[in-house]
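Participant: Return a 3D structure for these sequence lines:
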Amino acid sequence: MASYVIGDVQGCFKQLQSLLIEIQFDPKLDELWFCGDLVARGPDSLATLRFIRSLGNKAKTVLGNHDLHFLACVYGFATTDPKDQLDELLQASDLPELVDWLQQQPLLHFEPERNLLLVHAGLAPGWGLQSALDTAAEVSQVLRETPETLFAVMYGNTPALWSEVKTNEDRWRFAINSCTRMRFCLSNGALELKEKRHPEKVSTLIPWYEFWKHRPHPQIFFGHWASLMGYSPVEGIYALDTGCVWGNCLTAYCIETAQRYSVSD
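Facilitator: As a prediction, this is how the structure comes out:
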């Protein structure tokens, strides 16, 4: 059996199928881990969701910012952008089933036996692993049981520090921003949620993973940061978003062999 971690698909269903051929994926033996952002911007979010859902327990996925925004749109708390190409998905006959399935997916997937963690964006510097897991689980429970409660308070950039969290709503928003939106932080660990460039082009901010460089951490697999193109200098932290939806490639990483595979069409 092999486990493959796949970067942001974002509706690039054709490239996903090409990548599965490249890795010789066997659904009877192998499993796929998806870094989130299954939908939006690419041409075939509907086929992507249907396929990943059809894999059952052979697919593990976490939610990305585009996935959460799509759900918020379904529930009437946000509006779609035409460039997200979500009309076909929103008009699908099986939309309720797909929405229900997506709501069951977590912000974090952790396997303590292998000490592996899957997240879309990253782990905030102010967190320990257990506080991250506990807070993410709380968000997942609210998303499953009372999604309107979550979407009503999901959007916003504060609090930027875990130490500034005061309320349930603060805690949920901080978890969502850390797990699905963060790339850089300020020197004090505060989340910075706007900058998207490669770290070599940004001198005033610190990539989130640098804060974990000298701290015990599981092997962390993340997506979200396309400009990294798979680059992460911290041992045991792996970047998987290689910008497929922007005309680059879709990447898979085999956990057992540490081999990367990429396709561009």
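Participant: hey, let's count contacts and neighbours off CA atoms from now on
Facilitator: OK.
Participant: Tally up the residues packed near Glu210, please.
Facilitator: 16 (other CA atoms under 10 Å).
Participant: now Ala136
Facilitator: 22.
Participant: Could you do Arg144 as well?
Facilitator: So Arg144, with other CA under 10 Å, has 17 neighbours.
Participant: Checking it next. Helix, strand or coil?
Facilitator: Per DSSP: H, G, I helix; E, B strand; the rest coil, the secondary structure class of Arg144 is helix.
Participant: which ones are touching the residue nearest to it when sequence neighbours are not counted?
Facilitator: Distance criterion CA to CA, 6 or more residues apart in numbering; nearest residue to Arg144, sequence neighbours excluded, is Gln103 at 5.7 Å. Listed by CA atoms under 8 Å, 6 or more residues apart in numbering, the contact set of Gln103 reads Leu71, Ser140, Leu143, Arg144.
Participant: Now the two most distant members of those.
Facilitator: Using CA to CA, those reach their maximum pairwise distance at Leu71 and Ser140, which is 13.0 Å.
Participant: need the contact list for His217.
Facilitator: Counting by CA under 8 Å, 6+ apart, His217 touches Leu129.
Participant: Is it correct that it falls within a helix?
Facilitator: No. His217 is assigned coil when assessed by three-state DSSP, not a helix.
Participant: Would you check how far apart it and Thr242 are?
Facilitator: Separation of His217 from Thr242 (CA to CA, to the nearest Å): 23 Å.
Participant: Which parts of the stretch 101-250 of the chain are strands?
Facilitator: 108-111, 116-119, 184-185, 191-192, 206-207, 219-222, 237-239, 250-254 (DSSP state E, counting those that start in this stretch).
Participant: how far out from the middle of the chain is stretch 91-107?
Facilitator: Between the centre of stretch 91-107 and the centre of its host chain there is 16 Å, according to CA atoms, centre = their mean, to the nearest Å.
Participant: which residues does His120 contact?
Facilitator: 35-37, 62-64, 107-108, 179-180, 221-224.
Participant: Kindly confirm whether my reading is correct that Ser18 touches Ala252.
Facilitator: No. With contacts counted by CA atoms under 8 Å, Ser18 stays clear of Ala252, the gap being 11.3 Å.
Participant: out of the two, which sits in the more crowded spot?
Facilitator: Ala252 (26 against 16).
Participant: Just the residues contacting stretch 229-236, thanks.
Facilitator: So stretch 229-236 is contacted by Tyr209, Glu210, Lys213, Pro218, Gln219, Ile220, Tyr238, Ala239, Leu240, Asp241, Thr242, Gly243 (CA under 8 Å, 6+ apart).
Participant: got the residue ranges for the helices in the stretch 101-250 of the chain?
Facilitator: 129-145, 147-151, 168-180 (DSSP state H, counting those that start in this stretch).
Participant: out of those, deepest packed?
Facilitator: Comparing those by mean neighbour count (mean count of other CA atoms under 10 Å), helix 168-180 ranks first with a mean of 24.
Participant: Please provide the structure for the following sequence as well, for comparison with the first:
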Amino acid sequence: MAQYVIGDIQGCLTEFQQLLNKLNFNPGTDTIWLTGDLVNRGPQSLATLRLVKQHDGCMQTILGNHDLHLLALHYGHGKLKRGDTISDILNAPDRTILIDWLRQQPLYREEQDYVLVHAGIWPEWNCKQAQRLAVEVETVLQNNPQEFFARMYGNKPVRWNNNLNGDERLRFITNSFTRMRALTVDGAMDFDYKGMLADMPSQLMPWFKAPARQNTDKTILFGHWSALGLYHQDNVVCVDTGALWGGSLTAYNLKNGSVVQTPSQTKLNFEN
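Facilitator: As a prediction, this is how the structure comes out:
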């Protein structure tokens, strides 16, 4: 029995299937955690979503920002962007079934010493607090999606405060789990920087290097930051290695730390 975590697929179905073949994946015994962003920007979003849903007993995902974007569009909020490849889902005969399944996926999964999120965990939160806050968002998302998506988009607030409430509280929690990469040195989220760690300006730091970070008791598995690439330090493992951008799709074995990759057949030129 093997357990793997695989980085952002984003509709790159060919690479995903090739990687499963390399792993000799057995859906009867093996399990896979997916870092979210199953869909969008890649060429086969609909087929990818259908495949993961079909195997949801052994393939478990969390919600990424592109997954949330798809859900928002379904509920009449947000706008299709240049390069979006989710119209086939919105026009599919099984659209409602797929959307209802996707909407039930969490922002946070935990098993033994591992936590799975899409982008990260706010440094001031310990894992128990992060799990509780994820449930706050998931509850609204599952029970009142129209209200949630009407107010989801936006970059503010950029700092956490325990007294945040309402839309600002939900937006900050959502952005932390699904959009965060860099923080300013004075502790605010920065949504502009998407580059490599070596090129990061001195006034910024990756979220996982924040001073006095409170969630180092478990290994946090995440994707979202393709320019960071495969990264295994600081009690985190990033497995987004840019399958969408000409890099590779990566599987990380949770049992022994080994890595299996398949090269990308997709290369896009706009930002993610």
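Participant: Report the TM-score for the pair.
Facilitator: Remark: TM-score between the superposed chains equals 0.95 [TM-score structural alignment, normalised by the length of structure 1]; 262 aligned residues with a CA RMSD of 1.5 Å.
Participant: which one among the contacts of Gln103 of structure 1 gets closest to Ala2 of structure 1?
Facilitator: Ser140 (27.2 Å).
Participant: quick one: what's aligned to that closest one in structure 2?
Facilitator: In structure 2, the residue matched to Ser140 of structure 1 (TM-score structural alignment) is Glu138.
Participant: List the contacts of the nearest residue to its match once chain neighbours are set aside.
Facilitator: What sits nearest to Glu138 of structure 2 in space, not counting adjacent residues and going by CA to CA, 6+ apart, is Pro106, at 6.4 Å. Taking CA under 8 Å, 6+ apart, we find Pro106 of structure 2 in contact with Thr61, Ile62, Leu63, Ala134, Val135, Glu138.
Participant: Now render the contacts of stretch 229-236 of structure 1 as TSV, adding distance to Asp94 of structure 1.
Facilitator: Shown next, in TSV, are the contacts of stretch 229-236 of structure 1 (distance: CA to CA, whole Å):
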residue	distance to Asp94 of structure 1
Tyr209	38
Glu210	42
Lys213	44
Pro218	37
Gln219	36
Ile220	33
Tyr238	34
Ala239	32
Leu240	30
Asp241	28
Thr242	30
Gly243	28
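Participant: follow-up on the earlier one: nearest to Ala175 of structure 1, of the strands of the stretch 101-250 of structure 1?
Facilitator: Going by CA to CA, the one of those nearest Ala175 of structure 1 is strand 108-111, 10.0 Å.
Participant: circling back to that earlier point, pull the most distant pair out of the contacts of Pro106 of structure 2.
Facilitator: Farthest pair in the contacts of Pro106 of structure 2 (CA to CA) is Thr61 and Val135. Separation: 15.3 Å.
Participant: most neighbours, which of the contacts of stretch 229-236 of structure 1?
Facilitator: Neighbour-wise, the contacts of stretch 229-236 of structure 1 (other CA under 10 Å) top out at Asp241, 32 neighbours.
Participant: Look up how far Leu38 of structure 1 lies from it.
Facilitator: 12 Å.
Participant: overlap in contacts of these two?
Facilitator: By CA under 8 Å, 6+ apart, the residues touching both Asp241 of structure 1 and Leu38 are Asp8.
Participant: doesn't Pro207 make contact with Pro199 of structure 1?
Facilitator: Yes. Pro199 of structure 1 lies in contact with Pro207 (CA under 8 Å); the separation is 6.8 Å.
Participant: Compare those two (neighbour count), which wins?
Facilitator: Remark: of Pro199 of structure 1 and Pro207, Pro207 carries more neighbours, 21 against 16, as counted by other CA under 10 Å.
Participant: number of nearby residues for the nearest residue to that one once chain neighbours are set aside?
Facilitator: Spatial nearest neighbour of Pro207 of structure 1, excluding adjacent residues (CA to CA, 6+ apart): Phe184 at 4.3 Å. If you count neighbours by other CA under 10 Å, Phe184 of structure 1 ends up with 26.
Participant: which one in structure 2 is aligned with Phe184 of structure 1?
Facilitator: So Phe184 of structure 1 corresponds to Ala182, using TM-score structural alignment.
Participant: Now do the same contact list for that match.
Facilitator: Per CA under 8 Å, 6+ apart, neighbours of Ala182 of structure 2: Met189, Asp190, Phe191, Tyr193, Lys194, Leu204, Met205, Pro206, Trp207.
Participant: What of Leu89 of structure 1?
Facilitator: Counted by CA under 8 Å, 6+ apart, Leu89 of structure 1 has contacts Ser45, Leu46, Leu95.
Participant: ranking these by neighbours, who comes first?
Facilitator: Ranking the contacts of Leu89 of structure 1 using other CA under 10 Å puts Ser45 first, with 26 neighbours.
Participant: Check the gap between the residue nearest to Arg144 of structure 1 and Gly64 of structure 1 for me.
Facilitator: 12 Å.
Participant: Ala152 of structure 1 now?
Facilitator: For Ala152 of structure 1, the distance to Gly64 of structure 1 - CA to CA - is 18 Å.
Participant: What is the burial count for Arg151 of structure 2?
Facilitator: Per other CA under 10 Å, the neighbour tally for Arg151 of structure 2 reads 16.
Participant: Trace it over to structure 1, please.
Facilitator: Match for Arg151 of structure 2 (TM-score structural alignment): Val153.
Participant: Would you check that Trp225 of structure 2 makes contact with Ala119?
Facilitator: Yes. At 7.3 Å, Trp225 of structure 2 counts as touching Ala119 under the criterion of CA under 8 Å.
Participant: shared neighbours of those two, anything?
Facilitator: Shared contacts of Trp225 of structure 2 and Ala119, counting by CA under 8 Å, 6+ apart, come down to Arg181.
Participant: Could you pick out which of the contacts of Leu89 of structure 1 are located in helices?
Facilitator: Mapping the contacts of Leu89 of structure 1 onto helices (DSSP state H) picks out Ser45, Leu46, Leu95.
Participant: what does Val119 of structure 1 align to in structure 2?
Facilitator: Match for Val119 of structure 1 (TM-score structural alignment): Val117.
Participant: which residues touch the closest residue to Val236 of structure 2 other than its chain neighbours?
Facilitator: In this structure, Val236 of structure 2 finds its nearest non-sequential neighbour in Ile220, 4.6 Å apart by CA to CA, 6+ apart. Contact analysis of Ile220 of structure 2 by CA under 8 Å, 6+ apart lists Tyr114, Val115, Leu116, Val117, Gly120, Asn235, Val236, Val237.
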